[in-house]
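**Student:** coordinates only, no sequence provided:
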């Protein structure tokens, strides 16, 4: 099967892409190393060679997700509203990653790459809140409120809770823009 692995070029990246696609379509419970190997067309041992086990695979997927999220939010740098929309856009465009990134029960929580990637991505959202001019004594609470707002919206959208809801709408992007545009934080000065 070594030849098959070479055929795929970057097998590790291909396995992560296939896992993200499967999670987005079928949920995280559907992912197994054996099924993933079959899906990609490699030996059953190939995913274990790259990730060790399912937890290693999901941890690598979460690391990749945090790196993608960080890049998305930094590209929108500055105004919190733009950073918040970047967070929401990431969750919509990468649902397979989003579904595992905060699932500590599925991940190697002590993985140094995971901790570093999570910390970097969090800095971008916290910096966006700082740009709002929030008073220093309110900053942590406001950062938590901001994260809860955007992550909660993403979770509600991903779980289908906005479908046929009086608070939902046909266009989740427009709904997100309106929600983020309505934000006024206690303790913020007028920008």
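**Tutor:** Yep, it's here. This structure is a prediction, so every number in the text was calculated from the model and none was measured. Residues are numbered from 1 along each chain as shown.
**Student:** when you work out contacts or count neighbours from here on, use the C-alpha atoms and nothing else.
**Tutor:** Will do.
**Student:** which stretches of this structure form strands?
**Tutor:** Counting by DSSP state E, one finds no strands in the chain.
**Student:** okay, which residue is most central for the chain?
**Tutor:** residue 98 (3.3 Å; CA atoms, centre = their mean).
**Student:** for the longest helix seen in the chain, enumerate the helices and strands it packs against.
**Tutor:** In the chain, assigned by DSSP state H, the helix with the most residues is helix 54-75. Applying 3 or more CA pairs under 8 Å, 6 or more residues apart in numbering; DSSP states H and E, one finds that helix 54-75 makes contact with helix 11-26, helix 45-51, helix 80-93, helix 95-101, helix 112-130.
**Student:** how about a cut-off of 10 Å?
**Tutor:** Using 3 or more CA pairs under 10 Å, 6 or more residues apart in numbering; DSSP states H and E, the elements in contact with helix 54-75 are helix 11-26, helix 33-40, helix 45-51, helix 80-93, helix 95-101, helix 112-130.
**Student:** now do the end-to-end distance for stretch 26-39.
**Tutor:** 14 Å (CA to CA, to the nearest Å).
**Student:** what about it, distance to the chain center?
**Tutor:** 19 Å (CA atoms, centre = their mean, to the nearest Å).
**Student:** buried set for that stretch?
**Tutor:** 27, 28, 31, 32, 33, 34, 36, 37 (16 or more other CA atoms under 10 Å).
**Student:** which residues sit against it?
**Tutor:** 15-16, 18-23, 41-48, 51-55, 57-58, 95-97, 99-100, 106 (CA atoms under 10 Å, 6 or more residues apart in numbering).
**Student:** alongside the first one, take a look at this:
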């Protein structure tokens, strides 16, 4: 009996499907994702991706989890005693977004994810820990409630800048967008 489908054995089907999904998101956006199409791209049965992810939200949750872990690693590279630590974490956030645009597109869309999945919740906590630490290290923040507002402001600046940069809405002021971010934030009143 002749096979009608090319059989291909992946050493890690889960990773192969994730990589294919990231390529689709980078080219077509999240709306271009379909488990059946990803199975075709990976040359496996249409049911194989569902075995690992159950549904599209499960796949996107895995991508978001991976993204938050990558972001945590990028933010964690900023030494605790770095001058202008919070500013440097913002620049690393921008660099992460520009280096991983497909992850970035998925990470902040909770309606597309299993937002309460334990692995996603843990990855988010790992990514937010350096930011929280950076805000708490500010001389005037201490343990007062304004530290949460300062953290939200810092995150909003970096996230907004990255989003605008990815959308092609910002003028090119420097060869490196992270350099532009650093200089803009340095010029902002009362930003550490």
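**Tutor:** Cool, got the structure. Since the model is a prediction, treat every value here as computed from it, not as a measurement.
**Student:** now for the closest residue in space to the residue nearest to the centre of the first structure that isn't next to it in sequence, how many residues are close by?
**Tutor:** Among residues not flanking residue 98 of the first structure along the chain, residue 91 sits closest, at 5.6 Å (CA to CA, 6 or more residues apart in numbering). By other CA atoms under 10 Å, the residues close to residue 91 of the first structure number 23.
**Student:** the first structure: which residue goes with residue 95 of the second structure?
**Tutor:** Correspondence of residue 95 of the second structure to the first structure, assessed by TM-score structural alignment: residue 89.
**Student:** mind listing what its match touches?
**Tutor:** Residue 89 of the first structure touches 69, 72, 73, 83, 95, 154, 172, 173, 176, counting by CA under 10 Å, 6+ apart.
**Student:** I'd assumed residue 68 was in contact with residue 90 of the first structure.
**Tutor:** Yes - counting by CA atoms under 10 Å, residue 68 is a contact partner of residue 90 of the first structure at 7.8 Å.
**Student:** which of those two has more residues huddled nearby?
**Tutor:** Set residue 90 of the first structure next to residue 68 and count neighbours by other CA under 10 Å: residue 90 wins out with 22 against 17.
**Student:** that one and residue 131 of the first structure, how far apart?
**Tutor:** 21 Å.
**Student:** sorry, back to before: identify the contacts common to residue 90 and residue 68 of the first structure.
**Tutor:** With CA under 10 Å, 6+ apart, residue 90 of the first structure and residue 68 have common neighbours residue 97.
**Student:** residue in the first structure matching residue 49 of the second structure?
**Tutor:** By TM-score structural alignment, residue 49 of the second structure lines up with residue 47.
**Student:** next up, the contacts around its match.
**Tutor:** Counted by CA under 10 Å, 6+ apart, residue 47 of the first structure has contacts 11-12, 15-16, 32-37, 40, 53-54, 56-57.
**Student:** again with residue 17 of the first structure
**Tutor:** 11, 23, 40, 61, 96, 97.
**Student:** ok, so what distance separates residue 164 of the second structure from residue 156 of the second structure?
**Tutor:** Distance from residue 164 of the second structure to residue 156 of the second structure, by CA to CA: 12 Å.
**Student:** sorry, that was for residue 187 of the second structure
**Tutor:** For residue 187 of the second structure, the distance to residue 156 of the second structure - CA to CA - is 16 Å.
**Student:** tell me which of these two has more neighbours.
**Tutor:** residue 156 (13 against 10).
**Student:** ok, the closest residue to residue 78 of the first structure other than its chain neighbours - contacts?
**Tutor:** The shortest distance from residue 78 of the first structure to any non-neighbouring residue, by CA to CA, 6+ apart, is to residue 128 (5.7 Å). Neighbour list for residue 128 of the first structure: 73-74, 76-84, 143, 146 [criterion: CA under 10 Å, 6+ apart].
**Student:** if we go to 7 Å?
**Tutor:** 78, 79, 80, 83 (CA atoms under 7 Å, 6 or more residues apart in numbering).
**Student:** that one maps to what in the second structure?
**Tutor:** Residue 128 of the first structure maps onto residue 134 in the second structure, by TM-score structural alignment.
**Student:** with residue 67 of the first structure instead?
**Tutor:** Checking with TM-score structural alignment, residue 67 of the first structure has residue 69 as its match.
**Student:** ok, residue 105 of the first structure next?
**Tutor:** By TM-score structural alignment, residue 105 of the first structure lines up with residue 111.
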